[in-house]
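In: next come a sequence and a model predicted from it.
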Amino acid sequence: MAQVLEFKLPDLGEGLTEAEIVRWLVEVGDVVAIDQPVVEVETAKAMVEVPCPYGGVVTARFGEEGSELPVGAPLLTVAVGATGGSSASGGDDGAAAEEPSAASGSGAASASGSGSASGSGNVLVGYGTGAPAARRRRIRPERNTAPAQPVFAVPAPVAAPPAPAPVAAGEVNGRRGPVAVVSPLVRRLARQHEIDLRRLTGSGPDGLILRADVDSAIRQAGEATEAATHTAAEPAVADVRTVQAGAAAPVAERIPLRGVRGAVADKLSRSRSEIPDATCWVDTDATELMAARAAMNAASGPSGGPKVPVLALLARICTAALKRYPELNSTVDTAAREIVRLPAVHLGFAAQTERGLVVPVVRDAHTRNAESVGAEIARLTELARTGKLSPAQLTGGTFTLNNYGVFGVDGSTPIINHPEAAMLGVGRIMPKPWVHNGELAVRQVVQLSLTFDHRVCDGGTAGGFLRYVADCVEQPAVLLRTL
């Protein structure tokens, strides 16, 4: 006799309370194995695939792609075990359900499946190996004389909650088929403008459809519509003007603040409301630093390993500066009214992705050299680009490095990444006229800006930190002397 078990959206950790369904990986009627990923969801921190702790047949899915579910809400139901189609002895036609009391809390407890089925190997929060069944339903097949049905051919349980019409993976505007889209923002934008993603050719890696592809399709559709309207309107210009004069005013577009954008908005708002921040900046001659980087990469040879990026050198300079000025590697316990100086430097760096701004964290950056930091930055950047960063890789930072120079701007006043105490901003490095050795010359100049929490230190400490960073940029030998 089969059991129909309900799998609820588990607690994905880091205090997350909801997630948005990006893509279903299974359909109703599919057979799934224990720990098989069944859905891809986007939280405020990362894009994750959620594995199902049960093995059996999917009988229902709850929620369409693009919808948001709270933690603990039903995600799907799975029929675990075999059922036959032989005639049942006695009783009315249909299915009789028996439900023992379910465990309370997010996700409830998992079931061990049918008699011999083993529990889940990868334990989710709220689910685990050997836990009692969350819900059990005994299903009595209809009485008939037909031959036995195949294993897992389970009739829909009567007591199961009604599910919305299932949406297949890759379904867009009622059309089925695989669509190479990762970002839910791209899907939403396409739905709003009635763009069929299946007709687009992605410009990203492996044909991935990016927002730029959708924007281009929207422009083309608008141009085509405008041309058709212009052609049709030529014989009756006066009538068109009359209609336009009486047309309703355009309605403002409302975009929900949720997912990564919502999390960023909450964190920035909290930073501004809690932290009395101040910013200081300095223009710096980065010519010697760029020359040192070129020498490092030339010494490695064509096959001597990955190149050292400028960001890695700046990260190494920051860790040395934080050793001299530990006040800036701290946080404030507002309840206890204490400054907490942190023993390790977990360096965050701002990365712009299709999902929005994220800050991956290089753990124990103070123990790494420039090459190691560069390799870790490259690894985390690739994970950010593909939306595969875990919540743990996006939290726990103690100091943030923000290279906004990649956007072609010289300076900025960064907002501190709460609950950290400081952030170093780096503008673009570009040739400018500069007085060098008493003469006017063209040098590679960069603007460095430091935003700091005025509760943890005063301007003298912040200025000392920034001046040391600038000295290391202008004369890399300064860093060598202090190593």
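Out: Yes, it's here. Residues are numbered from 1 along each chain as shown.
In: contacts and neighbour counts: CA atoms only from here.
Out: Will do.
In: helices of the stretch 351-483 of the chain, residue ranges please.
Out: Along the stretch 351-483 of the chain, the stretches classed as helices by DSSP state H, counting those that start in this stretch are 370-385, 459-474, 477-482.
In: distance to residue 165 added to these, as JSON lines?
Out: Putting the helices of the stretch 351-483 of the chain into JSON lines (distance: least, CA to CA, whole Å) gives the following:
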{"stretch": "helix 370-385", "distance to residue 165": "32"}
{"stretch": "helix 459-474", "distance to residue 165": "58"}
{"stretch": "helix 477-482", "distance to residue 165": "62"}
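In: export the ones you listed to a markdown table and tack on distance to residue 148 and mean neighbour count?
Out: Listed next are these as a markdown table, based on distance: least, CA to CA, whole Å; neighbours: other CA atoms under 10 Å:
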| stretch | distance to residue 148 | mean neighbour count |
| --- | --- | --- |
| helix 370-385 | 49 | 18 |
| helix 459-474 | 77 | 19 |
| helix 477-482 | 78 | 12 |
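In: take the one below as the second:
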Amino acid sequence: MAQVLEFKLPDLGEGLTEAEIVRWLVEVGDVVAVDQPVVEVETAKAMVEVPCPYGGVVTARFGEEGTELPVGAPLLTVAVGAAPSPGGTAAGGAQEAAAVTATDAGESPRADTGPAQAEGSGNVLVGYGTGAAPARRRRVRPTAPAGASAHTSVGSDAAATAPPPAPGAANGHRGDGPVPVISPLVRRLARENGLDLRELTGSGPDGLILRADVEYALRAAAAQGRPATATQPRPEAVPAPSAPAPLPASAAPGETRIPLKGVRGAVADKLSRSRREIPDATCWVDADATELMRARAAMNASGGPKISLLALLARICTAALARFPELNSTVDTAAREVVRLDRVHLGFAAQTGRGLVVPVVRDAHTRDAESLTAEFARLTEAAHAGALTPAELTGGTFTLNNYGVFGVDGSTPIINHPEAAMLGVGRIVPKPWVHEGELAVRQVVQLSLTFDHRVCDGGTAGGFLRYVADCVEQPAVLLRTV
């Protein structure tokens, strides 16, 4: 006889106490294997796929996509301990699977299906670049064991028996099947703007709808002065309310209220805490980066992996921190002690579709320029794919912020709590500069250092920044520490 086991949201580490359901990877009636990911959740640190420790048939799910659950709350139940029946389900999950099969046949909707689930929408996955292939593949549900019916997995029977698309499908109408979309963010963007995804033709592989496709449709609708909705929402997907939903009591006409939750909420909390606790100060200096740019060009012309400018700046940072270790520290407010750290875990600011994140390069002081370049590239790709782990987003001891990529010269950033300092780098642009006693056009960059005044005074901070500027102006200075 099958035993129904309840799987609860596990402790995800890093002191996290809750998570938001972004996307269900299984449906009621699906057969799952041990350690198969069943749901994708977003914590205050990162996206996480949660694997189920049981193998069997999913008999129930708890929580809509977009719902926040505390650690320990039920996620789903699984019927285990029985062989799949000819109908494709274990004995304990036969009724639930039958209900799902009936739904696919069009008999009745599932009881737990809300608007978000009916549309297959998620909540806050990062978008991808225009025309790019998806960085994360769609998960294919496992095939049922031998002898199991095609009705074991929701959607698998529909895919197997669905008729070929009508001739008009290529022009927008897609029928009743799921719409292929690159990420849940695209579904949310379309849903919030009243855009029917079935009216779009995707520009991605196999007609995959990209974020750029949705944004183009919204711009086209705005240019024509009409609503973005090409057709009314399908009644089976979005039940029509009996009356317009009233505005929240705190919202005024013309306002849009965006909840501070997930990564955005975590960033807000951290920045607020930094501003409350850290008495920060900023100093800055202009530096002639002409020789640094020439050195990088020479490195890349010699063959081998290309060296990024960020990697060279990181190498300069680690050399400067070796001379001024006060800035590689944190403050224990409870003990009223400055804690100096002997390892440099270098964070770097990365802007993504989900907001600002700070991936961390572990033991940056032990890496050369090639290794730093490779690690920056790996972490940046993971950040844009929403695939950074909590461990890759925590534990930094010093942050490098290259805000020059936004086309600005200077900034006074908020320190990444609980670190003690952040180096900011502006854009490198040609400017008039006195070089060897004569006016010349040189590649100039503004460097800024925001530091915790509790860990050091201005003399130490100024010495650190001046050493960084000297290395930028004369990269050969780094040879002393190679």
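Out: Nice, I can see it. Here the structure is a predicted model, which is why all the values come from computation and not from measurement.
In: rewinding a little: mind checking which of the helices of the stretch 351-483 of the first structure is nearest residue 33 of the first structure?
Out: Minimum separation from residue 33 of the first structure across these (CA to CA) falls at helix 370-385, 26.5 Å.
In: and that closest one, which stretch of the second structure?
Out: Alignment note (TM-score structural alignment): helix 370-385 of the first structure is matched to residues 369-384 of the second structure.
In: average gap between the matching stretch and the first structure?
Out: The superposed stretch 369-384 of the second structure is, by mean CA distance after the TM-score superposition for the first structure, a mean 0.9 Å from where its aligned residues fall in the first structure.
In: mind listing the helices for the stretch 151-300 of the second structure?
Out: So, for the stretch 151-300 of the second structure - with DSSP H, counting those that start in this stretch - the helices run 156-161, 184-192, 211-223, 262-277, 290-301.
In: can you say which of those helices is packed in most?
Out: helix 184-192 (a mean of 20; mean count of other CA atoms under 10 Å).
In: quick one, that one and helix 211-223 angle?
Out: Orientation note: helix 184-192 of the second structure sits at an angle of 20 degrees relative to helix 211-223 (axes from the mean of the first three to the mean of the last three CA atoms, to 10 degrees).
In: just give me the match in the second structure for residue 338 of the first structure.
Out: So residue 338 of the first structure corresponds to residue 337, using TM-score structural alignment.
In: before we move on, what about residue 238 of the first structure?
Out: So, by TM-score structural alignment, residue 238 of the first structure is left unmatched.
In: surely residue 238 of the first structure is within a helix?
Out: Yes: assessed by DSSP: H, G, I helix; E, B strand; the rest coil, residue 238 of the first structure belongs to a helix.
In: the closest residue in space to residue 406 of the second structure that isn't next to it in sequence: neighbour count?
Out: What sits nearest to residue 406 of the second structure in space, not counting adjacent residues and going by CA to CA, 6 or more residues apart in numbering, is residue 427, at 7.9 Å. As a burial measure, residue 427 of the second structure scores 19 neighbours (other CA atoms under 10 Å).
In: tell me how far residue 427 of the second structure lies from residue 446 of the second structure.
Out: Relative to residue 446 of the second structure, residue 427 of the second structure is positioned 7 Å away (CA to CA, to the nearest Å).
In: surely residue 317 of the first structure is in contact with residue 469?
Out: Yes: the pair formed by residue 317 of the first structure and residue 469 meets the contact definition of CA atoms under 8 Å, at 6.2 Å.
In: and of the helices of the stretch 351-483 of the first structure, who's closest to residue 288 of the first structure?
Out: Judging the helices of the stretch 351-483 of the first structure by CA to CA, what sits closest to residue 288 of the first structure is helix 459-474, at 5.9 Å.
In: what's the mean distance for that closest one versus the second structure?
Out: Mean for helix 459-474 of the first structure is 0.3 Å (mean CA distance after the TM-score superposition for the first structure).
In: list the helices and strands that helix packs on?
Out: Packing contacts for helix 459-474 of the first structure, counted by 3 or more CA pairs under 8 Å, 6 or more residues apart in numbering; DSSP states H and E, involve strand 277-285, helix 287-300, helix 310-324, strand 439-453, helix 477-482.
In: what lies in contact with that helix?
Out: The contact list for helix 459-474 of the first structure (CA atoms under 8 Å, 6 or more residues apart in numbering) reads 280-282, 284-289, 314, 317-318, 321-322, 324-325, 328, 448-450, 452, 478-479.
In: which of those residues are buried?
Out: 281, 284-289, 314, 317-318, 321-322, 325, 328, 448-450, 452, 479 (16 or more other CA atoms under 10 Å).
In: still on that earlier bit, what count of nearby residues applies to the residue nearest to the match of residue 338 of the first structure when sequence neighbours are not counted?
Out: If the residues on either side of it in the chain are set aside, residue 337 of the second structure comes closest to residue 331, at 5.9 Å by CA to CA, 6+ apart. By the measure other CA under 10 Å, the count of residues near residue 331 of the second structure is 20.
In: try residue 66 of the first structure
Out: Residue 66 of the first structure: 17 neighbours (other CA under 10 Å).
In: so who does it touch?
Out: Taking CA under 8 Å, 6+ apart as the test, what residue 66 of the first structure contacts is 20, 21, 22, 184, 188.
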